[in-house]
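Colleague: build me a structure from this.
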Amino acid sequence: MNGDRVIGGYALRRLLGRGGMGEVHLAATPTGGLAAVKVINPALARDPAFRRRFEREVAAARRVARFCTAPVLDAGIDGDVAYLVTEYVKGPDLAEVVRDQGPLSGGNLEALAVGIATALSAIHGAGVIHRDLKPSNVLISPLGPRVIDFGIAQLVDNDSLASQAILGTPAFMAPEQVRGEPLTPAADVFAWGGVIAFAGTGRLPFGGGAPGEVLYRIMQEGARLDGLDEGILGVVSRALAKDPRLRPTAQGLLSELVGGTRLSTATEVVERTWTGTGAASAGAQLGGGQSGGPQLDGLPSMARPAVGRGRRRWPWVAGAAVAVLVAGAALAVPELLRETWPYEADFADAWAVGTSEGGNARQAGTGYELTVNPGWRLWKSAPRREPDNGVIVSTKATLAQGAGEYGVWCHGSAGSGDRYEFAVTGSGKVTIVKRRTGTRGTTLYGPADAPITDVNRIVAECTSRGNSGDQVTLRMWLNERLVAEASDADAPYGPDEAGVHAASGATASARVRFDSFTLSPAAR
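Modeller: Predicted structure coming up:
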């Protein structure tokens, strides 16, 4: 029983699992959602050297884009307890799936291979090496695989072969890891090959037995790949090359599997291909706000609650400025911050929560909900500026209660209230509106009829045209169909902020749930 135990503001609900570094609990977040909280063993947490590694490695893990991963949401030290918070992924791990349902094949195996390669590409792109990729670190969600525990193996001193053998799993360790050599991302690619071989055959790639025997086979023998689908056999064989220089990179894996697609596209490939391999059981994870008044737009009025007293948190958790983030994470190359497009929200990353006169904003599980009081409009900024050369904004949204409109906005400013809004109504109308605080807005397109579903994918593009950006082109897609297009040459707004919005009718409140949000640079 967790009782009333609260760590770092997270109320522990039940134990999910135990590992060498601590316990993992299902927990309620301060805003009412769910997360997985890893509580580090006290003996480790009290070690000053460990605390320094904890801060450094979690900062690196926090930079990892969330493609096919369970992203790090929070971390800190509450008294003598170090804790790490990640997105809660409901589903079994890959080892359980293979044990209970047998080996994967066809589209499911290919989607698994793409998903894990996508995760590794995101992990390596942030300068992190996983070091312990294995079936139990791959959770199977309804939308495909999610890699967990990336970079966490580095938190314990692993300078010696003995400590590496304890932290790594012998069946999936690369030969250079067995030899105790410095590791590169190629070690994760080797582990990827072993994991996919296991998933497709149901066997450990280098057999079982005593750890020493397995490590010898890794060094001296080839992996057993008989029975693996022919379509994926070649790339798995190359990933399992003894010489790390002969293995493809994680991006190279993607190139072979899906033709060199971008990470965001690869994620969509996984989600569209996945056919529900994940079981219903839960697996153990070891791993600016604004509101507008009636009819008229108002000034910003909602802010994120202050961090509670009595516990230490790292700068990125509190939504600190970029300069603090860079200093705290000790980024050696500034380009790393520019390599994280597209931005995909987990809605715990400094999105505004709280109540104002216009309504309420809250994190709801992995989503974000706006409840709008009658006659009001709420619009919320993403914690990321738009790219300079145009932006594509997308979301999946549901009108969960009441009547009204909802969607995304771009080229906006929390300070001025300027923005272009792309909206869909519960009755199936779409509009593009240019808004400014204190005005009713100027309709640039619509209202026009458009087909809607229970959950609608809304995509908007804002692109400046002309030599001096004296015209903005605005386009809107609804459920993969282009439904609206307009342009603005009357003192058009330029790249700044973007986000989501919702508005209610005059007599009843409305509640809108956003299950995703993505910012991407527009094609030039």
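Colleague: rest of the way, CA atoms for contacts and neighbours
Modeller: Fine.
Colleague: what's stretch 256-271 in contact with?
Modeller: Residues from elsewhere that reach stretch 256-271 (C-alpha atoms under 8 Å, 6 or more residues apart in numbering): 67-68, 110-112, 114-115, 118, 121-122, 143-144, 235, 251-252, 254-255, 342.
Colleague: quick one: end-to-end length of it, please.
Modeller: This stretch, stretch 256-271, spans 19 Å end to end (C-alpha to C-alpha, to the nearest Å).
Colleague: what of stretch 81-100?
Modeller: End-to-end for stretch 81-100, by C-alpha to C-alpha: 36 Å.
Colleague: again with stretch 38-57
Modeller: First residue to last in stretch 38-57 (C-alpha to C-alpha) measures 15 Å.
Colleague: same deal with stretch 411-420?
Modeller: 6 Å.
Colleague: what is the longest helix along the chain packed up against?
Modeller: Criterion DSSP state H: the longest helix present in the chain is helix 106-125. Counting contacts by 3 or more C-alpha pairs under 8 Å, 6 or more residues apart in numbering; DSSP states H and E, helix 106-125 packs against strand 144-147, helix 185-201, helix 250-258, helix 263-273.
Colleague: let's compare: structure for the following, please.
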Amino acid sequence: MNTIGGYVLRRELGRGGMGVVHLAATPTGGLAAVKVIHPQLARDPAFRRRFDREVAAARRVARFCTAPVLDAGVEDGVAYLVTEYVRGPDLAQAVREQGPLTGANLEALAVGIATALHAIHGAGVIHRDLKPSNVLLSPLGPRVIDFGIAQLVDTQTLASQAILGTPAFMAPEQVRGEPLTPAADVYAWGGVIAFAGTGRLPFGGGSPSEVLYRIVNDGPNLDGLDESVRAVVEGAMAKDPARRPSAQRLLDELVGGRPTPATASQAVERAWAVGGGGPAGGGGGPAVPGEPTVLGEPAVAGGPAALREPVVLGERDVAGEPAALGGPAGGGGSVGAGEPTRSGAVTSRRRRWPWVAGAAVLVAVLVGGWVLYAGLGAPASSYHADFAESWAVGVSNGGRTELDGGVYLLTANPGWRLWKSAPFSEGSAGGVVISSRMRLEGGSGEFGVWCRGDADTGDRYEFAVTASGEASITKRRGGRGVVLHGPVRMRKSADNRVVAQCAQRGGRVVLSMWLNEKPVGEATDAEDPYGPGATGVHAAPDAATPVRVGFRSFEARPMEG
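Modeller: Coordinates of the predicted model:
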């Protein structure tokens, strides 16, 4: 079978008790993970009923720190389940190859998995098989997979539960064959964090029966686990399910205050992406040459309207606008830059993306929707803006820039590309990660962020989205644009969040883009690539009327070399 449900199966990723997982090309040209259920299961009417019920529940799970279910169906008697494809090692592999996690790395992992459980339980789903191999380490944080899937097979007997659940991380009530509640997942969370922080199974090794006996009768071995999470893990692994905290309570205890999944997810993303390597600072990870990485982008920034953008403490106070980035027409001066719009040749390249799982800091307190970083280990060159100051405002040939209640408004004139620099320049040789929330306020055209800008030449890499939802990565040189990737048709949205990564990989630059939780793709520039430089935002109309874009946040953080 090469195709199912319109998904072209490219290669096998793994096998399990219910079927085979494939890397597949989606009908729109992206990548996904497709689990093809064993035909003998799919022929069972009872299984088909459970399949429909559990898939419907899984699709209600919010995307926070999960690899969400995208599609499901039955074709020619074969059932299949489609989820986002996450490139990166699983937690078991990461610990095996790089050793236990400590400090902020472990804290970020704990918050990320707890956030995923909050989303899963909020949809009325119980994971039932949370374990290290079901936690993938993506460049943007941990992603929990396979939630609710164990329910698809009859779990009325202890034997079947022991097969579907992993004995080392099963809750005592699951071992006894009792009805399960979300508290069983919280118990498994404690075991997973204990394993991540010590490198040991919480109840040791041996035969499944020996491990199951210890789970019911003994306490977990938490020797060597960081004190920052040990008390929370102990509470989560209480024998009595009624004494365990909920997923929300886990977040409360880990980060303080009353965080929502949105704010907690943002905190994990910020901490996770600051470093440039794996959990132990390694970087790299398994990659498949010639394939782009498709990742589940963390939660859409902002969350409920009442929540404000995070404030980062302990950063270097970078003041002042960098030198104006003028295009060949010079229409910018000290208030920014504008240049006549031109088009260039279109090329498209795809390369592998490295996985990044280095959390440099997560000492976070979330109170009233604010995320406060204590700054332990945070790089001094990270930058966060709500546009209250330090961004150029004024009028130029290219258009107008102004501040309106903390929103940075760019109005680009017809025939011009208006681009403004942030009070942040990329100083790290490793690269930079940029993110911004934006809304099209009027007109039509493209808008987004850019990196590696040069004040003298106007050269830069742009990451743009259009009003119709098309996204692209472009290399600008002397005012001309060469499209390196795209345009890719994405889902149209009034509010957009663009995340861009400009990574140095030897003598080439790898450019990666996400839009509204979804991967756009990547491009590699090996032909006279740009070095570290300025960052910023841009807008350009595609009609005879101006385009007006409101940027609501802008963040930039360096990647380690």
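Colleague: helix or strand right after the longest helix of the first structure?
Modeller: strand 138-141 (DSSP states H and E).
Colleague: what residues of that following strand count as buried?
Modeller: V138, L139, I140, S141 (16 or more other C-alpha atoms under 10 Å).
Colleague: the longest helix of the first structure maps to which residues in the second structure?
Modeller: Aligning helix 106-125 of the first structure against the second structure (TM-score structural alignment) gives residues 103-122.
Colleague: how close does the matching stretch sit to the first structure?
Modeller: Stretch 103-122 of the second structure, aligned to the first structure and superposed, deviates on average by 0.5 Å (mean C-alpha distance after the TM-score superposition for the first structure).
Colleague: how about the strands in the stretch 351-500 of the second structure?
Modeller: Taking DSSP state E, counting those that start in this stretch, the strands of the stretch 351-500 of the second structure run over residues 364-367, 370-373, 383-385, 394-396, 399-404, 407-412, 416-425, 431-442, 445-453, 460-466, 470-477, 480-489, 495-505.
Colleague: now do the longest one: distance to the chain's middle.
Modeller: In this view, strand 431-442 of the second structure has its centroid 15 Å away from the chain centroid, taken as C-alpha atoms, centre = their mean, to the nearest Å.
Colleague: give me the contact list for that strand.
Modeller: By C-alpha under 8 Å, 6+ apart, strand 431-442 of the second structure touches 273, 301, 426, 448-449, 451, 467, 494-504, 532, 546-561.
Colleague: got the angle for that strand vs strand 407-412?
Modeller: Relative orientation of strand 431-442 of the second structure and strand 407-412, computed by axes from the mean of the first three to the mean of the last three C-alpha atoms, to 10 degrees: 70 degrees.
Colleague: can I get the strands of the stretch 351-500 of the second structure in TSV including distance to R50 of the second structure and mean neighbour count?
Modeller: Below are the strands of the stretch 351-500 of the second structure laid out as TSV (distance: least, C-alpha to C-alpha, whole Å; neighbours: other C-alpha atoms under 10 Å):
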stretch	distance to R50 of the second structure	mean neighbour count
strand 364-367	38	20
strand 370-373	40	21
strand 383-385	46	22
strand 394-396	61	17
strand 399-404	52	20
strand 407-412	48	25
strand 416-425	52	26
strand 431-442	39	22
strand 445-453	43	27
strand 460-466	40	27
strand 470-477	37	23
strand 480-489	34	20
strand 495-505	36	24
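Colleague: V21 of the second structure is nearest to which of these?
Modeller: V21 of the second structure lies closest to strand 480-489 among the strands of the stretch 351-500 of the second structure, at 25.8 Å (C-alpha to C-alpha).
Colleague: what about the aligned residue in the first structure for P142 of the second structure, neighbour count?
Modeller: Under the alignment (TM-score structural alignment), P142 of the second structure maps onto P145 of the first structure. Look at P145 of the first structure: counted by other C-alpha atoms under 10 Å, it has 34 neighbours.
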